[in-house]
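1. Have a look at this prediction, sequence included:
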Amino acid sequence: MYIPNSLQLFIKWIQAFDIRILKNEEDVEKKFILPMFQHLGYPDTYRQNKYALVNNDLENPTKQLKNASIYFSTDNAIQQNADTSLVMIIYLSPNSHHFQEAITQSKFHGRYLKPLFFIITNGYSIKVFKYLQYHREESIFDLMIDTLRNSEIAENFYWRLNFNFITKTNKNILNNIKSPQFNSIEKYLRRHAAFGNILEKAEFEPSLIKEGNRLIIVKPKVLIECNSPQAFGKGDCLIKFSSVILRGLTITLNHQQILGQLMTGLHTKPEWGCRRFIKQIDADTFEVYLGQTTLTLSELEVADLCLCVDAVCQEYKKTIIEFEDYLETWDFKLLKFTNTIGFHLFSVDIKLWKIMHNFIKKFNYAQGKSEWHLFDQSNISIRVSRGIRDHAFIVPQLSNSGSVFSNNQVDILYEINDVHIATLKRSNLNSWQEDIGIRGTWTAKYTKNWLLEIYIPKVINYYSQQFQVLEFDLNKNILNYPSQNTTLKEINEIKDVLPYLRDIQAWLQMHIENLETSCLKQYYQVFTDLVRNTDSAIAGLDYITMNLQKILWENPSAEIFRWEIWTFKDAIYYLDTQVVKINNCKYESSLKADLITRVFIWIIENGKINYSQGQLNAAKQALLPLWKQCRFEMRHVYPYR
């Protein structure tokens, strides 16, 4: 049999190698690793020593690979990256036995470098692993160096790791083993519990990787890669499964599907019925709806899916809320167009809009240097800018509302568009939040105040004589929409919480899934205590009892039967039983929460309540988290359901 000259030279070198020449870590690198890989055919120019991982989000104490070499498939330094990495070697001192620590380090950095193999050696023994992205690594060799003196073992080592062989290996095929035949195999294995350990070998290696707005969360059965939205842009995610049946299936969800399907019922168990995309079929089987794909998953698979969804959606939700908080947009109606998102600030008569528009054209920032030369008009949109820093984008829109101005009314919108998002992204600051302010990006609230208090008065004053109209005539054509609700912090009367309760009630009415009780326990308790001292002569007692009776019909085994609720005292007693009940269960029907909220609203609106400042403060505190959840879902989730 023909034996290549390169193989003969490798065997000759390894058989003559004297491990006694290795005294320290540097010797292991220069006297063992370098000559070995030269004999395996790796060019020295394809090697990087102590390769730096450029990633600010690494939370590992060792953000840089130390005592390591990486071989790539190219000698172009710019192209030496995760796509071209071949082998990563970590070398230890000859007397070191910290192999497990080095393996952990290799696996961690392997998530970013994605080599085909990683090797750990102290010159006396060598461990070689095949790196499988998202799966557990596979041990290829675990040898004492002396055993490589055996020609057969050395030959096997050479053929598995030589440069020519590895460069021809397709990384995607290695990391994504797919075969339709696996479907029938796994169906068979599922019927035989003894083969469970075979299926376990196909599981992903759990990990969590965060790089900027990209999050990868991996559990044994499920992997989700997610791109969170930037500003009010759109994100997306893809979902993969490790099971033999589903291996190779990739489900992609867009922004609307993530919000509409995955966002509710976070951190709840799948059997509680709080998640929109999950339906329990029997004790250990669930039907799952992801985008346009319907899957049947086991109890373990759906548990891992929920853990991944929780991590992804929590980050996704946090990103959206952060932008709304920082840009102060919550108080304004959200309007979505093809490529833009706008927030309705106020409305003006078309006559006033025309002179506002003329002023913008006259004071283009490229045509002067006064304090008012800060506009750039592009089509119909207004860009408030000094040429370097964009402050705000404003868009006029003809109103369709049947207001006093009819079709002559123009809505003024605070716009978030691709240019605005790009401005935030390219800011030379540590984070986009640092750009928010009067010298940077204006918030919606500041923009509205600037327009009403500074810009429009300036425009009216500038054109009032030219158009021969009184300032009063133009000012009266501004239709401002103040916030309908007193902020919770500023509420001093119990009736002022009613708008918040009505928002929650409308949300509960639309919420067809169950609710986790953690968000309701304090709410039930505090408001039951609050309305306890209400005049029993309250009007509409029949409305209160009717709503409580509907709850009893849902639960006929309750201690109080529907015909026993006759008085206001009975109603309070039944509310108390609901407080006890909710403290002893994990989830609550949204219908019941809706009915109880209706009762609270009616009592506060129609009753005479004797309450303390402490009770009012407790009520505001109990409402805040529930109302914030309601506000987010009504604004960002329900439009896509």
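-> Alright, I've got the coordinates.
2. C-alpha from now on. contacts and neighbour counts both.
-> Noted.
3. After the helix or strand encompassing residue 118, which helix or strand is next?
-> Assigning secondary structure by DSSP states H and E places residue 118 in strand 117-121. Of the helices and strands lying after strand 117-121 in sequence (DSSP H and E), the nearest is strand 125-130.
4. which residues sit against that following strand?
-> 116-121, 137-145 (Cα atoms under 8 Å, 6 or more residues apart in numbering).
5. what is the orientation angle of that strand with strand 117-121?
-> 170 degrees (axes from the mean of the first three to the mean of the last three Cα atoms, to 10 degrees).
6. Would you mind listing the buried residues in strand 125-130?
-> Residues of strand 125-130 classed as buried: 126-130 (neighbour count, 16 or more other Cα atoms under 10 Å).
7. for comparison:
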Amino acid sequence: MSISEQIQQFTKWIQTFDNRILKSEYDVEQKFIMPMFKYLGYPDKYRCNKHPLKIYDPVKQEKKLEITQFYFATDNITKQNADTCLIIVICLDPQATNFQGAIEQAKFYDNYLNPLFFIITNGYKVNVFRRITYHQEELVIDINADLLINNEIASKFYNQLSFSFVKNIDKKTANILAHSRFSITGKALVYHPELQDILAKANFEPSTKREINRLTVVRPKVLIECNLPKAFEEGNCQIQFSSITLRSLKISLNHQCILGSLITGLQTQASWGCRSFFKQLDKSNFEVYLGQTTVVLSDVETTDLCFCIDTVCQEYKNSIVEFENYLETWDFEFVEFSGVRGFILLSVNSKLWELMQRFANEFNYAQGKSEWHIFHQENISIRIGRGIYDHAYILPQINPKFSLLPHELINIVYEINNAHSQFSEREEITSWPQCIGTRGIWTAKYTQQWLLSKYIPKVFEYYSQKFKLSEAELLQNIANYQSDRTPLKDISDIKELIPYLQDIQSWLNMYIENIAALILRSYYRAFTNLVRNTDSSLVGIDYILGNLHRINWENTPDELFSNSRDWKNWNFKDAMQCLNQQVARINNCEYENSFKADLMTRIFVWIIENGKIRFSQAQLNAAKQALLPLWELSRFETRHVYPHR
């Protein structure tokens, strides 16, 4: 049958159709939509009613619309998916006049089935929408069914929605063509800026969607799609803009760019100088460096970009921090070599490591059922465990510091491998902590303790008589890398705060941007109160006052010496007055120069290390509480950010 004959049949049917027979949404489906799509050329086998979506949560919808049809480009049920979905149709009651609820329902399906069009109809009015990914829907046909009796209008309607036409539309090409039109329009805006308001509909539609490790954050001007890291595997992201001039631009950033640039300065404004990738050009425009790409954005676009980056990077950071917290790896050095990623638990004599490998080989889990038959050797690594989950993987790394000695030390590395990635994929996020323990996945800390208290003593006991081993010789070179500092929450001696302050000072010394004042306010205040009652006999008052003057005047030491008053005659009371001024100043700032925060930390370290301080438990607790978020930030950035700069 020719196209003209098909159009004639469609026109003949629509001209004889009487919509007064429609009494319910069921009638709209059976007596209007199904015949219409039959005459538009859609085979029945290509249609699916009430297409199931497992992720659909009807509780979150105002109304679950039952009468929904889906038309695909194939009759193969297994291939009826987002790649082949052509049209979604939602049928309403003939008396319905508000289409908004149905539009929201269709948009929900659209997010997962990605149709070319979706249609909303009550049998009298037909609305056809087109969706460009992440953009507001575009109404392409708005017509009363009565008007289709006109041959010309009916022919045009047929040509726009017929199966032969729609099935041949390439979804990717359709988006590209739309982007091309926007690009051409953008050039016209240079000469006709008044059109900008008219084109506001080109904005993205705001949304946030998380599917396992894929996060999409959309604001009117910016869209970021991010693959979050898992089990120390690298993530990445792609940034798009809705502005006419940048519509076709897609900026892809790898793991190194995200950590080395985007993830610092979260929750700060672009004008504060806390984010290294922003450069303010004037009051309303910013130059933005994203990987190898530089763009100029308006203040509105910049605000949306900051929002998207904050949301994505906070989740990116959380993924890394949670993994380290769960596996208790923070106290161990992270290493990466020969495709291996892991943490150094301890170092042992090379002869002892050879015996550990030999023991693991003898007690392979497949060769016995004793409590020690829990090993399996894979190349040079040792796998521990034979239950549902592997407990841990350990492998050797030659310690470069001792590689020239006759009995060099071997680093025992707690390996992060595919087992952790597969585990995080197959388990729900909420169940991850529940599967860590002595009967499941071992943490790095527990693995280290098990090696020292059980495995190594057992190896020595097993081989001591056979090989006439010297326990002292084997065990004397064991290097235990467990941190000896008191956990922050357990600190009662004020001097135990010093290692944490030194970590922060080292971090601030490397910091190149401004830092948000919000995180420093409680820190300045709490530690100023903590050292307030320091004995006046404190040595090094000139060092304290010198740093305070550098904060106030922002000069070099030489300039300070020549321009300042004779502060060598000042005492600790004067120093406290200056510290109080810094507390007052930071409360009126949005951001702080990192060098000033560095100097303040040096002052706190010096006073605590050298002074006799009278303090209350309340003052100590306040200091610990204020220190914790700043120290955790310094720990994260020192470990994960600075190596990528």
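-> Nice, thanks for sending it over. This one's a predicted model, so the numbers in the text were calculated from it and none came from an experiment.
8. Give me the TM-score for these two chains.
-> Aligned and superposed, the two chains score 0.95 in TM-score terms (TM-score structural alignment, normalised by the length of structure 1); 636 aligned residues with a Cα RMSD of 2.3 Å.
9. sorry, back to before: just the buried ones from the contacts of strand 125-130 of structure 1, in ChimeraX syntax?
-> Buried residues within the contacts of strand 125-130 of structure 1, by 16+ other Cα under 10 Å, are selected in ChimeraX with:
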select :116,117,118,119,120,121,137,141,145
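10. so where do the strands sit in the stretch 51-200 of structure 2?
-> Secondary structure of the stretch 51-200 of structure 2 by DSSP state E, counting those that start in this stretch: the strands cover 68-72, 85-91, 117-121, 125-130, 138-144.
11. Between the ones you listed, which one is closest to residue 622 of structure 2.
-> strand 138-144 (55.4 Å; Cα to Cα).
12. any residues touching that closest one, and which ones?
-> Counting by Cα under 8 Å, 6+ apart, 124-131 sit against strand 138-144 of structure 2.
13. Show me the helices in the stretch 151-300 of structure 2, by range?
-> For the stretch 151-300 of structure 2, the helices defined by DSSP state H, counting those that start in this stretch occupy 151-161, 163-166, 171-191, 255-257, 299-327.
14. just the stretch 1-150 of structure 1 next, same as before
-> Assigned by DSSP H, counting those that start in this stretch, the helices in the stretch 1-150 of structure 1 fall at 5-16, 25-27, 34-39, 99-113.
15. all strands for the stretch 301-450 of structure 1, in order.
-> 333-336, 341-349, 375-378, 381-385, 390-398, 409-416.
16. which one is residue 161 of structure 2 nearest to, not counting chain neighbours?
-> residue 40 (7.1 Å; Cα to Cα, 6 or more residues apart in numbering).
17. Residue 164 of structure 2 versus the one you found, what's the distance?
-> 8 Å (Cα to Cα, to the nearest Å).
18. and if you look at residue 266 of structure 2?
-> Residue 266 of structure 2 is 51 Å from residue 164 of structure 2, by Cα to Cα.
19. Neighbour count for these two, which is higher?
-> residue 266 (19 against 15; other Cα atoms under 10 Å).
20. Make sure the more buried one is actually in contact with residue 310.
-> Yes - counting by Cα atoms under 8 Å, residue 266 of structure 2 does reach residue 310; the two are 5.4 Å apart.
21. Can you give me the distance of residue 277 of structure 1 to residue 290 of structure 1?
-> Taking Cα to Cα, one finds residue 277 of structure 1 at 7 Å from residue 290 of structure 1.
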